[in-house]
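Engineer: Could you look at this predicted model? Sequence included:
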Amino acid sequence: MRDRLPAFPWDKLEPYKKTAAAHPGGIVDLSVGTPVDPVPESIQKALIAAADSPGYPTVWGTPELRDAITGWAERRLGARDLTHHHVLPIVGSKELVAWLPTQLGLGPGDKVAYPRLAYPTYEVGARLARAEHEVYDDVTALDPTGLKLLWLNSPSNPTGKVLGKEELTRIVAWAREHGVLVFSDECYFELGWEAEPVSVLHPDVCGGSYEGIVAVHSLSKRSNLAGYRAAFLVGDPAVLGPLLEIRKHGGMMTSAPTQAAVVAALADDTHVTQQRARYAARRTALRDALVRHGFRIEHSEASLYLWATREESCWDTVAHLADLGILVAPGDFYGSAGERFVRVALTATDERVAAAVERLSRA
């Protein structure tokens, strides 16, 4: 199994984490995008109210959950005419990314493509299925021969880049022309700052048809539910139907209390607005401090990260910031094209962000 997987990148960060933790003021960990703010009270109450759930949950979720997903997708993504057959709950988005090629039946000779700078699990998923993997800058420059799965990621992790409506429309048309299945990772959709994210499900992009396209959404970031493992798919029933059957056999079911919590989360936009405001303030403070410190910020128009460079090796930058007690992620975790960048997460408390700003301003 080990020969099928790349080395786990985060292990390489441990020495720098120890350096940062030794700072007299304590570590400011901006390396991993894990939420630190409280789960909204209404969601906690929904979870607690469903705590007496002795029976097995269903993989497809309750009718109330499916209603909540279709309603949210129509309200927020602009999708139209969705039914329960257009949605599928998943146990967090990472398990989906890692196991999707296998669940689709891909294997040797099949190709999976993903952005040149990307979440490492896209590659892991291809490797687990023993499929080939390929990176791209421009989707339409790919050779479609053998290409069975195309990953889009907008807003991007790590860069925060947003694909515009015209580009998405062009990509969907190309994929359909060549019979390539598109999965669009839109987990940071609610976190657009300088650009408004557009879903691949928007009728202006897909022409009102969901053929060959599926969007991936998560509640980890928008609702601080990373610990709940709550996400879902929306798109082509011809793709989701077989995935549902496979996932039934594999027991890949979201817990009943979590399903109830997701219903509550998707019904409430207020907590999302409040959380966005927290991240916006942290983003402004960190961005300004990094620029004053000599960094250049590229893209970063959306998502929970700043894609920053001092025009040097990412590991030199990681070491420099670790000496200030600040831990960030090296850009080469996301592909060799990131070797001169670092990813700076906005997911730290206001107090820790203020500490980072103060240290950057002093140095």
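Structural biologist: Received the coordinates, thanks.

Engineer: For the rest of this, base every contact and every neighbour count on C-alpha atoms.
Structural biologist: Will do.

Engineer: by contact count, what packs against the longest helix belonging to the chain?
Structural biologist: Ranked by residue count and defined by DSSP state H, the top helix of the chain is helix 270-292. Packed against helix 270-292, as judged by 3 or more Cα pairs under 8 Å, 6 or more residues apart in numbering; DSSP states H and E, are the following elements: strand 296-298, helix 350-362.

Engineer: alright, now check it against this:
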Amino acid sequence: MTTDDSSTPVTSNPDSERARISQRVGAIQPSATLAVDATAKALKAAGRPVIGFGAGEPDFPTPQHIVDAAIEAAQDPSTHRYSATGGLPELRSALAEAFSSTTGLEIEPAQVLVTNGGKQAVFQTFATLLDPGDEVLLPAPYWTTYPEAIRQAGAVEVPVLAGADQGYIPTVDQLEEARTERTRVLVLCSPSNPTGAVLTPEQVAEIGRWALEHGIWVVTDEIYHALTYEGMPFTSVLKAVPELAETTVLLGGVAKSFAMTGWRVGWMVGPADVIKAAGNLQSHLTSHVNNIAQRAALAALTGPSEPVEQMREAFDRRRRLIVEKLSAVPGFTVPTPTGAFYVFPDVSGALGREIRGKKVTTSTELATVILEEAEVAAVPGEAFGAPGHLRFSYALADDDIVEGIDRVAALLSE
């Protein structure tokens, strides 16, 4: 406390001396995909006939046997209490068994950590592996959360852009050019959000061997592993290069394949020491995942596979439909995705013009015009490190796909 010339006490104001929000948190950008989805839902609530292609969320209900398992769990008093931070033992065992099957390695339950959705798995993995100044090779287009999570760990993302001309898949030569002595981690996401691209077994092996040669950790997001099409196989990097077992963390969750986005169950799978350290972090951050949701996830993993296959077949039909419709939009170049439920057209041919009196020079401006004039919501490529593109999710009804893309085509044909 100080005084002025009249001896009146003056209390210092901490907010006048520094920002109210920390630099670390203040630098975080909101999720572009969730922002687009929220805008679309707000407009629909206001009575506008908006069709939203923004959110990566299946439009199917969670399969009934999973819901039934959750109801049964809710009535079991044992689920009403704290449980182990790492996850219910039976769920960790089921996950260890599943990953032993997909990787060909012997995965132990101690190598599994159950998290509150896939995003917590992403944040905890980077927090566990990275120190300030470390660099992360991030193939672009990339999911919007990766760079934010990397920065929160004090590290630096190094985007490696692969365009439509190479199927949105980076080459080893590109990765090598971006590598420095500070490179610590390589991120893989196959099938990809936002592009729907899937690495072939040969590409996975080539990239994996390169990472092994240079002592680089691999963080591989496999949440869309069950959603591939046209006979394209999913290949885990540990199946292709088992020698990476001590320097790889696999990420996933029940959200996409089982239509369980709201249940918030994800996981990390990796070396036991990494999983233990991440579990220590989680013990202070959120403790364990909701027990009822964990029991539902167990039912998803161990129950019948027919509902998952039925959803995959529906996504495949919608995939072919939206590619056909988007390919007819003036200025759009549309690579055919073979996984996930996204299509990522290059829209540079639709830029540099006026649309209903509005100058459109970027994909962000194009997305804004499409939303305002055609009442269709898509996510601009800038959010994914790939300007000149738009992401359309086809996790919505066939009729909405047809109506929405027809609106875009009509607008850009004027």
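Structural biologist: Yep, it's here. Everything numeric in this text was worked out from a predicted model, so none of it was measured.

Engineer: I'd like to know which of the helices and strands packed on helix 270-292 of structure 1 is closest to residue 268 of structure 1.
Structural biologist: In terms of Cα to Cα, the element of those nearest to residue 268 of structure 1 is helix 350-362, at 23.9 Å.

Engineer: That closest one: average distance to aligned residues in structure 2?
Structural biologist: Helix 350-362 of structure 1, aligned to structure 2 and superposed, deviates on average by 4.0 Å (mean Cα distance after the TM-score superposition for structure 1).

Engineer: can you give me the angle that helix makes with helix 270-292?
Structural biologist: Interaxial angle of helix 350-362 of structure 1 relative to helix 270-292 (axes from the mean of the first three to the mean of the last three Cα atoms, to 10 degrees): 10 degrees.

Engineer: All the helices of the stretch 1-150 of structure 1, in order from the start?
Structural biologist: Chain-ordered helices for the stretch 1-150 of structure 1, with DSSP state H, counting those that start in this stretch as the definition, fall at 14-21, 41-49, 63-72, 93-103, 121-128.

Engineer: Can you add mean neighbour count and give these back as JSON lines?
Structural biologist: Below are these laid out as JSON lines (neighbours: other Cα atoms under 10 Å):
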{"stretch": "helix 14-21", "mean neighbour count": "18"}
{"stretch": "helix 41-49", "mean neighbour count": "16"}
{"stretch": "helix 63-72", "mean neighbour count": "19"}
{"stretch": "helix 93-103", "mean neighbour count": "19"}
{"stretch": "helix 121-128", "mean neighbour count": "22"}
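
Engineer: TSV please, covering those helices and showing distance to residue 7 of structure 1.
Structural biologist: As requested, the helices of the stretch 1-150 of structure 1 are exported to TSV (distance: least, Cα to Cα, whole Å):
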stretch	distance to residue 7 of structure 1
helix 14-21	14
helix 41-49	36
helix 63-72	36
helix 93-103	15
helix 121-128	10
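
Engineer: ok, residue 144 of structure 1 touching residue 177?
Structural biologist: No: in this structure, residue 144 of structure 1 is not within contact of residue 177 by Cα atoms under 8 Å, at 9.8 Å.

Engineer: Which residue, other than its chain neighbours, is closest to residue 190 of structure 1?
Structural biologist: Closest residue in space to residue 190 of structure 1, ignoring its immediate chain neighbours: residue 222 at 6.5 Å, by Cα to Cα, 6 or more residues apart in numbering.

Engineer: Against residue 376 of structure 2, how distant is the equivalent of residue 150 of structure 1 over in structure 2?
Structural biologist: Mapped onto structure 2 by TM-score structural alignment, residue 150 of structure 1 lines up with residue 186. Distance of residue 186 of structure 2 to residue 376 of structure 2, computed by Cα to Cα, to the nearest Å: 35 Å.

Engineer: same deal with residue 224 of structure 2?
Structural biologist: Distance of residue 224 of structure 2 to residue 376 of structure 2, computed by Cα to Cα: 25 Å.

Engineer: same thing with residue 53 of structure 2?
Structural biologist: Where residue 376 of structure 2 is concerned, residue 53 of structure 2 sits at a distance of 7 Å (Cα to Cα).

Engineer: Between the two, which has more neighbouring residues?
Structural biologist: Between residue 53 of structure 2 and residue 376, residue 53 has the larger neighbour count (other Cα atoms under 10 Å), namely 26 against 23.

Engineer: Show me what that one lines up with in structure 1.
Structural biologist: Checking TM-score structural alignment: residue 53 of structure 2 goes with residue 30.

Engineer: Contact partners for that match?
Structural biologist: If you count contacts by Cα atoms under 8 Å, 6 or more residues apart in numbering, residue 30 of structure 1 has them with 326, 327, 328, 329, 344, 345, 346, 347, 348.

Engineer: Pull the most distant pair out of these.
Structural biologist: Using Cα to Cα, these span at most 14.0 Å, a distance reached by 329 and 348.

Engineer: out of the two, which sits in the more crowded spot?
Structural biologist: residue 329 (26 against 22).
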